[in-house]
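Visitor: I'll drop the sequence and a predicted model, then ask my questions.
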Amino acid sequence: MNALDYFNTRLEATISPMDYLRCAEANPEEYFLMDVRNGPEHVRSVTIKDAAVIPQQELQERLHEIPKDKEIIVYCWDVWCNTAAKAAAFLLERGYKVKELTGGISAWKEMNFPVSDFSAKIHPSDRCGC
């Protein structure tokens, strides 16, 4: 694969936070944003605003919640996390149209884009106390 093929393939499989925000504002009915991060709820309490929360480890059981007629945008923690890539591959194998949000929630928060914080809704006994 030459450099041009690599970059074209990368652009085909990913979307930047800025591009996603612009596209979703223009055509919200075309996209389904999905937080696929695994881990305890208290560490996942901040999500991208209006994202569906379906952890990667629950995808098999929750496929019925994911629309086939929209482009699915998956995200995880950051550029170092491969959970979104695993989720994207799983969904692509099942016929979904999928892109990964580059940089995950870290890049989204760094750009001060809208988030939802559910930490107040988590019961104190659910916290690990770390």
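Guide: Great, that's in hand.

Visitor: Every contact and neighbour count from this point should use C-alpha atoms.
Guide: Will do.

Visitor: Helix, strand or coil: sort out residue 25 for me.
Guide: helix (DSSP: H, G, I helix; E, B strand; the rest coil).

Visitor: So residue 33, which state does it fall into?
Guide: The three-state assignment at residue 33 reads strand, by three-state DSSP.

Visitor: Pull the contacting residues for residue 52.
Guide: 32-35 (Cα atoms under 8 Å, 6 or more residues apart in numbering).

Visitor: Next one for the comparison:
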Amino acid sequence: MIITPQDAARHFAAKLQFETDPSDVKAAMDARVPFVLVDTRGAAAWIGGRVEGAIHLPTAQIAERAQQLIPAGSSVVVYCWGPGCNGSTRAALQFSLLGYSVKEMIGGYEYWAREGLPIVDDDGRIERATDELTAPVGAVELDCAC
């Protein structure tokens, strides 16, 4: 099968409609773009640390509780553990079935934390060094956008 440049363009454009990454989420937060960031992991994971500003709604509870917690018409960004977990994909599917505009934050909590972005627990901010394999140490931007 031959994949044409047009096929590739359609594929990658579609991915960008439905996926975002930690640095883009942080930039949107800083720019005060309206969206609800949802941590879809379980209670123990939430207690251990989470993205600052996220709300907690485990994937198994989305169908039952989303409409009570998140106003209709809201844009939603979901995350779970990391690239080895498809919990955020399942969560994004649940939100889309409920009528929400939703994106999945690829890399999840793992890459948010590894990039040195703000994480918190019930006691406040957690300081974590930036992993130089995921983000340039001390950089203001990741320079991933063209």
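Guide: That came in fine, so what should we check first? Because the structure is predicted, anything quoted here is derived from the model rather than measured.

Visitor: Turn the contacts of residue 52 of the first structure into CSV, including distance to residue 18 of the first structure and neighbour count.
Guide: Listed next are the contacts of residue 52 of the first structure as CSV, based on distance: Cα to Cα, whole Å; neighbours: other Cα atoms under 10 Å:
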residue, distance to residue 18 of the first structure, neighbour count
32, 16, 20
33, 14, 24
34, 16, 25
35, 17, 26
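
Visitor: I'd like to know which of the residues you listed is nearest to residue 19 of the first structure.
Guide: Of all the contacts of residue 52 of the first structure, residue 19 of the first structure sits closest to residue 33, with 13.1 Å by Cα to Cα.

Visitor: So for stretch 11-29 of the second structure, what gets flagged as buried?
Guide: Residues of stretch 11-29 of the second structure classed as buried by neighbour count (16 or more other Cα atoms under 10 Å): 19-23, 25-26.

Visitor: Which members of those occur in strands, if any?
Guide: Per DSSP state E, strands hold the following members of those: 19-20.

Visitor: Just put the buried residues of stretch 11-29 of the second structure in TSV and tack on distance to residue 122 of the second structure.
Guide: What follows is the buried residues of stretch 11-29 of the second structure, written out as TSV (distance: Cα to Cα, whole Å):
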residue	distance to residue 122 of the second structure
19	28
20	26
21	25
22	21
23	23
25	22
26	21
